[in-house]
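In: Sequence and predicted model, in that order:
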Amino acid sequence: MKKFTELGLEPPPEMPEAFKICIQDMGGTEIKLVIQKFIRVTDLDPQQNRMSMPLKQVRCEFLNEVEKEKLSRRQVIQVVFVEPRVIVSELNLNKWDVGKTSSSYVLNGPWHKNTVKNNEDSLKPTTVVQIWLFRVGTNLKLGFALVKVRDGEQD
């Protein structure tokens, strides 16, 4: 959190207008920021094939009771996904427990094949991104938008 403050990213910037329009065009509602994080090498690794959202960094509760129950039974939830280039696709949402003390929500499925490949010029280790939640349709299907906030720092 201190690092975001040093970068001038606390409070987090608003969602860019292009994403708002895309989500509104899909009939999206209930837009809220889930997490602001640094991209890690593991988020880009084809072997890992996932974007993690550590529960300790998640800013708000965003699942309903049915969704929580599905994830607790290790079921996958298919979600709408808006990539940094404002391309709409689908991914899977899972919950992974790492040991007894750490858990993460995970976006996976065609994560590396589609999202990382489509956005490889902008998604680098230490890039700051936000993941926003929205809901679509009469069944309020989960959707997420991945917004690039800032390029990664060069060391």
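Out: Looks like it came in fine.
In: going forward, measure contacts between C-alpha atoms and count neighbours the same way
Out: OK.
In: three-state assignment of His112?
Out: Of the three states, His112 takes helix according to DSSP: H, G, I helix; E, B strand; the rest coil.
In: Need the nearest residue in space to it, chain neighbours excluded.
Out: Distance criterion CA to CA, 6 or more residues apart in numbering; nearest residue to His112, sequence neighbours excluded, is Asn49 at 5.2 Å.
In: before we go on, here's another structure to hold up against the first:
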Amino acid sequence: MGMIEEGLRLGEINGVNIPRRKRSSSVESKPDDDGASISMMEVATIMIAMANANGGYYKRKRKKSSTSKQRKKSSTPKQRKKSPTKKQRRKSRGKEMELGKSPPEMPAAMRDRIVGNGGIEIELVIQKKLEESDVNRNNGRLSLPAKKVRREFVREEEKKILDEEKGKNEKKKKGMEVGIVDDFLRESSMWLKKWKIGSGKDYCLMNNWNCFVEENGLRSGDFVQLWSFRINSSDRLCFAIVKLSHLL
């Protein structure tokens, strides 16, 4: 006990201020005592205070760290945004193309070829997704639904020709021959007719359509553009067909 009391002097112990104990004037100090020793009761009180102080500090530190982790954990899912997959991007792009929003321009090489051959009045007629009925050999035609046609491309005298019946058979129309240009700038011809499909009448490209499908590798689900133009010298109606599926 004497050693403990001798080792504890007035001042600070681990940051805890130790007050000086007043000694009675009636008690004579010993020669080796400087009046700074404390009792065991005071030592116990100081040690308890130190333990409480240290315990409270670590407890607060752990609580703050736990709260920080919880905030970080709770905020992480809100900050993360999943990027669209390739399939979703293709689907979104395909939907935009089917609706015809911001349609691509005609390829420059094709336009130059048409203009070089005297082509004028180049206009986009329709942009559509090919259905199974468009590539089926038994049908042998490309339908141009009236609701999806962007502009009227036939003139009044041509409409009369398309409405004329071939003989007494109402299903057979005369139609008119038109010029065709494909992606490879190959030129051919087809017949444009007007058929009653459902409650309305749609334009159809036929005769040599099956060959065009094979030569250009068209499949159901492909997107195509149909551009109309006329030859300045003869005023002949022609079409350019562009495959767009490579853009998806």
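Out: Perfect, I can see it now. Keep in mind that what you see is a predicted model, and the values were worked out from it rather than measured.
In: related to what we said a few turns ago, what residue in the second structure is paired with the residue nearest to His112 of the first structure?
Out: By TM-score structural alignment, Asn49 of the first structure lines up with Gly140 in the second structure.
In: so who does the residue nearest to the spatial centre of the first structure touch?
Out: Taking CA atoms, centre = their mean as the criterion, Ile131 is the residue nearest the geometric centre of the first structure, at 3.6 Å. Applying CA atoms under 8 Å, 6 or more residues apart in numbering to Ile131 of the first structure gives the contacts Leu33, Val34, Ile35, Gln36, Phe144, Ala145, Leu146, Val147.
In: and the fifth one, that's in a strand?
Out: Yes - the assignment for Phe144 of the first structure is a strand, going by three-state DSSP.
In: For the alignment partner in the second structure of it, list the residues it contacts.
Out: In the second structure, the residue matched to Phe144 of the first structure (TM-score structural alignment) is Phe239. Contact partners of Phe239 of the second structure, counting by CA under 8 Å, 6+ apart, are Val178, Gly179, Ile180, Val181, Leu226, Trp227, Ser228, Phe229.
In: try 10 Å this time
Out: Under the criterion of CA atoms under 10 Å, 6 or more residues apart in numbering, the neighbours of Phe239 of the second structure are 122-125, 178-182, 187-190, 205, 225-230.
In: show me where the first structure has helices.
Out: Under the criterion DSSP state H, the first structure contains helices at 2-6, 17-25, 41-44, 65-72, 117-118.
In: For these, give me TSV that also has distance to Trp96 of the first structure and mean neighbour count.
Out: Below are those laid out as TSV (distance: least, CA to CA, whole Å; neighbours: other CA atoms under 10 Å):
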stretch	distance to Trp96 of the first structure	mean neighbour count
helix 2-6	25	11
helix 17-25	27	14
helix 41-44	14	18
helix 65-72	9	13
helix 117-118	24	14
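In: Out of these, the one nearest Gln57 of the first structure is which?
Out: Nearest to Gln57 of the first structure among those is helix 2-6 (12.3 Å), distances taken as CA to CA.
In: one step back: you'd agree the residue nearest to His112 of the first structure is up against Pro110?
Out: Yes - here Asn49 of the first structure reaches Pro110: they are 7.6 Å apart, a contact under CA atoms under 10 Å.
In: The first structure: which residue goes with Glu121 of the second structure?
Out: Alignment note (TM-score structural alignment): Glu121 of the second structure maps to Glu30 of the first structure.
In: Which residue in the second structure aligns with Val82 of the first structure?
Out: Using TM-score structural alignment, the partner of Val82 of the first structure in the second structure is Val181.
In: which residues does that match contact?
Out: Each residue near Val181 of the second structure by CA under 10 Å, 6+ apart is listed here: Met110, Arg113, Ile114, Glu187, Ser188, Ser189, Trp227, Cys238, Phe239, Ala240, Ile241, Val242.
In: what do you get for Lys117 of the first structure?
Out: By CA under 10 Å, 6+ apart, the neighbours of Lys117 of the first structure are Leu44, Pro46, Trp111, Leu123.
In: From those, pick the one nearest Pro11 of the first structure.
Out: Leu123 (22.0 Å).
In: Not counting its neighbours along the chain, what's nearest Ala146 of the second structure?
Out: Among residues not flanking Ala146 of the second structure along the chain, Asp202 sits closest, at 5.5 Å (CA to CA, 6+ apart).
In: Same check on Thr5 of the first structure?
Out: Counting by CA to CA, 6+ apart, Thr5 of the first structure lies nearest to Pro11, which is 7.9 Å off, once chain neighbours are set aside.
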